[in-house]
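Asks: Predicted model follows, preceded by the sequence.
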Amino acid sequence: MEVQLTAPNGKTWTQPLGLFINNEFVPSSNGQKITTINPTTEEEICSVYAATAEDVDKAVAAARKAFKDPSWRKLSGTERGALLNKLADLIEQHQELIATIETLDNGKPYSAALNEDLADVISVFRYYAGFADKNFGQVIDAGPDKFAYTVKEPIGVCGQIIPWNYPMDMAAWKLGPALCCGNTVVLKLAEQTPLSMLYTAQLIKEAGFPPGVVNIINGHGREAGAALVQHPDVDKIAFTGSTATGKEVMKMAAGTMKNVTLETGGKSPLIIFDDADLDLAVKWSHIGIMSNQGQICTATSRILVHEKIYDQFLTKFKAQVQSISVLGDPFEPSTFQGPQVTKAQYERVLSYIRSGQEEGATIALGGEPAPQKGKGFFVAPTVFTNVKPHMKIFREEIFGPCVAVVAFSTEEEAIQLANDTTYGLGSAIFTRDLVRAHRVAREIEAGMVWINSSNDSDFRIPFGGVKQSGIGRELGEPALASYCNIKAIHVNMAT
């Protein structure tokens, strides 16, 4: 049920391979496994058990039993908060190893996994630990003849489905508020990147969470994911992934009228006005699209630049990309960009690059595979110019290190271009005119607007989109609303 592994940086560990149900690692019911691949070397790392519908039944049953068990249900918010803080402490103690596993399995630079992702994971759990005994109901003045109040109660068994681009982060974003509110969870991992959360499952048990409160399964979306979404004893589904899959999740969840939270795709605009601090705009434009290999739902993949500074920006931006976007071994400190997560994603990105060329866009930089010593799913950071709004590279989410740079002449045109999308997740504005910044921010159809930065999300601030970028919010206090039912209690005071 486990295997000894060694990463390229020399770290060794015992990797669990089983499904984590009732605080124990167990094999899948039919013994099926999924092999996970190192995207840097294209070599097999190990094979982990993959859940069947029968295994999903077992995990849901464990979560339902735990939800009703006094060992969890009767805990005070303060006690739940203590468990979350203990988990945060354990993750902090193991953070270097977990970051190593994340880099090996996902391909992201080790420095980013450790200093960005794991730092955020720890902060998220501590943040919701603090909220666990402060998620209050209210007393409502209904006149002298009635005493009315509300209480916030946990929803029940929550099915949570996370993506492969931020395995630890996305798990924390969902587990934190769900456990804070007293729910139990069946967490379905992305089959491409299961290793870091399976390792972390041991820490969940060590932190003292009762059996069945957190169950972690690996498996294919069409089998394990679909079984979880449609399960009649699951009360809520939280999903992060593509818009197309999100639509399927919503359809399947409708059969039992589940509470649904969806965080799906994006094609986020970044607008640079002619009075912007150009060096600042260049820095954040690069971060907004090239970090995490462009595999970010909020990636600002459409850069809209005022025509007066377009050429100047493009020159500076290309120089920034060439100097900073160092491709290579993700364990090397100098590496900014690792490989795409899988061969399928690598080929998808290359297909969009070909599409851009075929539709008449110009490749100003990159545009080709960038193998390291002949191995790995590396794609050179790619900059498109002469892009028209009808092109696929302007309209569709590529989820790779590819950006379209488009000129505009007026504020109205910039807003029109920014909103010309079915998505509405993130957006960014660069200008020294803060009146204009706030005015344009209100006009952008997106759940989040960054002013003079891009993609610097914060665990204290709500995260989510509009249009086809999702339903509901994660992070911040608003995330708690997704994991609570509000019960109104009426007391007749009249004689």
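Replies: Perfect, thanks for sending it.

Asks: Every contact and neighbour count from this point should use C-alpha atoms.
Replies: Will do.

Asks: show me where the stretch 1-150 of the chain has strands.
Replies: 2-6, 12-16, 19-21, 24-26, 33-38, 43-49, 139-141, 146-154 (DSSP state E, counting those that start in this stretch).

Asks: and of these, who's closest to residue 365?
Replies: Each of the strands of the stretch 1-150 of the chain has some distance to residue 365 by C-alpha to C-alpha; the shortest is strand 33-38, at 27.1 Å.

Asks: Please enumerate residues in contact with the closest one?
Replies: 43-50, 104-107, 191-194, 219, 342 (C-alpha atoms under 8 Å, 6 or more residues apart in numbering).

Asks: How about stretch 344-362?
Replies: For stretch 344-362, the external contacting residues (C-alpha under 8 Å, 6+ apart) are 340, 363, 367-369, 377-379, 384-388, 391-393, 398-400, 402.

Asks: still on that earlier bit, please indicate which of the contacts of strand 33-38 are buried?
Replies: 45-50, 104-107, 191-194, 219, 342 (16 or more other C-alpha atoms under 10 Å).

Asks: Tell me which residue of the chain is furthest from the middle?
Replies: Using C-alpha atoms, centre = their mean, the residue of the chain lying farthest from its centre is residue 495. It sits 54.7 Å away.

Asks: before we move on, the earlier item: of all the strands of the stretch 1-150 of the chain, which one comes closest to residue 73?
Replies: strand 146-154 (9.3 Å).

Asks: Take this one as well and set it beside the first:
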Amino acid sequence: MSRSTEEWRAAAAALEFDGRPVIGGARVDARSGETIEKTNPATGEVISRIHACDASDVDAAVAAARAAYASGAWSRAGAGFRRERLLEFARLIEQRADDFALYDSLDMGKPVRESSTIDAPGSAALYRFYAEAIEKREDLIPVTPPGSTALVTREPLGVIGVIVAWNYPLEIATWKLAPALAAGNTVVVKPPVEASHSTLLLAELAIEAGIPAGVLNVVTGRGSTVGRALGLHEDVDMLAFTGSTEVAKQLQQYAGQSNMKRLALEAGGKSANLVFADCDDLRLAAEKAAFGSFYNQGEVCSANSRIFVEREVYEEFLRLYAEAAQAYAPGDPLDPECGIGALVSEAHADTVWATIENARRDGTIYAGGSRPDIGGSRAFIEPTIVTDVPADHEVHTREIFGPVAVVTPFDTEDEAIARANETPFGLAASLWTGSLSRAHRVSSRLVAGTVSVNTVDALGFTTPFGGFKQSGFGRDLSVHALENYTDYKTTWMQWG
């Protein structure tokens, strides 16, 4: 049964906040003694103080993870043991789903309707997916000369560093942690300082689920301190990251400056959505385009924020798209009826608003373009549709990470493909057509890790997610994500 706004507010008022890191299975204070004030972006209210860890805390967490890995209590435990512990972990996440939902909503402003019905149960289901995958992997016995046998196994890498983005705090942590833990690794996580509480709760529930102490550690604090220390740490074997392309490039440098640690980087995006005149249902295309550009306040790495429409249906699409955008009107994130919530902070909203003002100056604001004051907060921005701006304008070229999309007409298929690929990113793309041959032809030429045909931003547990070009490398989701956290080991036995 869904809760009312008043019920969600009452649950939020009763929620406990603890901003201390979890190292070696216990809550500890940051050694610096410094804390960071954490506010709810939708209200401006201070809700917690996040402990600002430094390199010495990272050292302690990595040491705990290394000791846990070396003990074999998790890394050498049987597949059945890890499976049962992760299944229990999933059950506990479901049991605390409303708490997870509230933490993410209060931390980063997203509608609690989405965090409670999609993010929390989806994360529990993903732990369950990887738990079941543990016993279904197979090793190899390749052909070798007579008198010998070779075993090829996939082995865990060791201590994994994980750096989580703030737009989907629980889900993105889960995308990294579930396969890393399933493979037998131990982990040190740096959650986003903007939204740390759901990851901290994960670390507590891991102990309750029977996952040995030190297997999952969480070190809170700033990316410039904690993230840098993880990137440069000589005893971190692999680093998984979701965030900006700029930070991803820094992490590559850190890996080269330290121990050549493995990397899996899911970085920026600027996804295109191509709408052809032979689309079977233009209204559906417009409604899905609104979802693809405005859902989660547009704070989505794969947001379809560049929309190219065949000129024949351009005006009609714009009208339908503007109508569909009205379903994403901003409001109180604890109101189950709100369209979108607050952006992660007023400072981030300022940056998004500056982009809208530039677009107003250089082109046309077709719909939206306002910044309402809701509950005394200026972190809300109305979904905004931009037209008539030049191809090199920042709304075409820069990842805005807000509810802003640009719509542009095209005349030919080749032009649409060229415009879609005219970006340094390659995370996702969408196209709408009633022609099967066009669907195959265009999707094969789009440079993107996922191409959604007659839908937007499609993903699932069984399909890999990640990008090309400056959107990074490595894949989340599916059994292929296990490849990030393992590598092949050959054991050759000569017996004749």
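Replies: Structure received. Everything quoted here is computed from the prediction, not taken from an experiment.

Asks: Mind telling me the TM-score for this superposition?
Replies: Put the two chains on top of each other and the TM-score (TM-score structural alignment, normalised by the length of structure 1) is 0.96; 487 aligned residues with a C-alpha RMSD of 1.3 Å.

Asks: follow-up on the earlier one: most packed of the strands of the stretch 1-150 of structure 1?
Replies: Stretch with highest mean neighbour count among the strands of the stretch 1-150 of structure 1: strand 19-21 (a mean of 26; mean count of other C-alpha atoms under 10 Å).

Asks: average distance between it and structure 2?
Replies: In the superposition with structure 2, the average deviation recorded for strand 19-21 of structure 1 is 0.5 Å (mean C-alpha distance after the TM-score superposition for structure 1).

Asks: Structure 2: matching residues for that strand?
Replies: Counting by TM-score structural alignment, strand 19-21 of structure 1 falls onto residues 21-23 of structure 2.

Asks: Now do the matching stretch: everything it contacts.
Replies: Residues contacting stretch 21-23 of structure 2 (C-alpha under 8 Å, 6+ apart): 27-30, 51, 53, 60-61, 64, 200, 203-204, 214, 216-220.

Asks: Tell me which residues touch the aligned residue in structure 1 for residue 183 of structure 2, please.
Replies: Under the alignment (TM-score structural alignment), residue 183 of structure 2 pairs with residue 181 in structure 1. Residue 181 of structure 1 is in contact with 77, 132, 135, 153-154, 480, 483-484, counting by C-alpha under 8 Å, 6+ apart.

Asks: Mind telling me which residue is nearest the centre of structure 1?
Replies: Nearest to structure 1 centroid, counting by C-alpha atoms, centre = their mean: residue 170, 4.4 Å.

Asks: That one: what's it in contact with?
Replies: Here residue 170 of structure 1 is in contact with 162-163, 240 (criterion: C-alpha under 8 Å, 6+ apart).

Asks: Same question for residue 229 of structure 2.
Replies: Neighbours of residue 229 of structure 2 in contact, by C-alpha under 8 Å, 6+ apart: 54-55, 58.

Asks: Quickly find the element holding it.
Replies: helix 228-232 (DSSP states H and E).

Asks: chain center to that helix, what's the gap?
Replies: 20 Å (C-alpha atoms, centre = their mean, to the nearest Å).

Asks: residue range for the next helix or strand after it in structure 1?
Replies: Going down the chain from helix 228-232 of structure 2, the next helix or strand is strand 238-242, by DSSP H and E. For strand 238-242 of structure 2, the aligned range in structure 1 is residues 236-240, judged by TM-score structural alignment.

Asks: can you check stretch 399-417 of structure 2 too?
Replies: Counting by TM-score structural alignment, stretch 399-417 of structure 2 corresponds to residues 397-415.

Asks: What is the neighbour count of the equivalent of residue 330 of structure 2 over in structure 1?
Replies: Mapped onto structure 1 by TM-score structural alignment, residue 330 of structure 2 lines up with residue 327. For residue 327 of structure 1, the neighbour count with other C-alpha atoms under 10 Å is 22.

Asks: Could you measure from residue 327 of structure 1 over to residue 113 of structure 1?
Replies: Residue 327 of structure 1 sits 16 Å away from residue 113 of structure 1, going by C-alpha to C-alpha, to the nearest Å.

Asks: what does residue 24 of structure 1 give?
Replies: Separation of residue 24 of structure 1 from residue 113 of structure 1 (C-alpha to C-alpha): 27 Å.

Asks: Neighbours of the aligned partner of residue 301 of structure 2 in structure 1, how many?
Replies: Aligning on TM-score structural alignment places residue 301 of structure 2 opposite residue 297 in structure 1. Residue 297 of structure 1 sits with 24 neighbouring residues when counted by other C-alpha under 10 Å.

Asks: Settle this for me: residue 214 of structure 1 is touching residue 182, isn't it.
Replies: No - taking contacts as C-alpha atoms under 8 Å, residue 214 of structure 1 lies outside contact range of residue 182: 11.2 Å.

Asks: does the corresponding residue of structure 1 for residue 213 of structure 2 belong to a helix or a strand, and which?
Replies: Aligned against structure 1 by TM-score structural alignment, residue 213 of structure 2 finds its counterpart in residue 211. Under the criterion DSSP H and E, no helix or strand holds residue 211 of structure 1.

Asks: Can you give me the distance of the nearest residue to residue 211 of structure 1 once chain neighbours are set aside to residue 225 of structure 1?
Replies: Spatial nearest neighbour of residue 211 of structure 1, excluding adjacent residues (C-alpha to C-alpha, 6 or more residues apart in numbering): residue 22 at 4.4 Å. Look at residue 22 of structure 1 and residue 225 of structure 1: by C-alpha to C-alpha, they are 19 Å apart.

Asks: Which of the contacts of residue 181 of structure 1 are still contacts in structure 2?
Replies: Counting by both residues aligned by TM-score structural alignment, their matches' C-alpha atoms under 8 Å, structure 2 reproduces these contacts from the contacts of residue 181 of structure 1: 132, 153-154, 480, 483-484.

Asks: mind putting the residues you listed in TSV, distance to residue 70 of structure 1 included?
Replies: Formatted as TSV, these follow (distance: C-alpha to C-alpha, whole Å):
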residue	distance to residue 70 of structure 1
132	17
153	15
154	14
480	22
483	19
484	19
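
Asks: Stretch 107-124 of structure 1 corresponds to what range in structure 2?
Replies: The aligned range for stretch 107-124 of structure 1 is 109-126, by TM-score structural alignment.

Asks: contacts for the matching stretch?
Replies: Contacts to stretch 109-126 of structure 2, defined as C-alpha under 8 Å, 6+ apart, come from residues 40-42, 89-91, 93-94, 97-98, 100-102, 104-105, 168, 170-171, 174-175, 178, 296-297, 332-336, 338-344, 461.

Asks: Tell me the residue in structure 1 aligned with residue 374 of structure 2.
Replies: Matched by TM-score structural alignment, residue 374 of structure 2 corresponds to residue 372 in structure 1.

Asks: Residue 69 of structure 2 now?
Replies: Using TM-score structural alignment, residue 69 of structure 2 pairs with residue 67 in structure 1.
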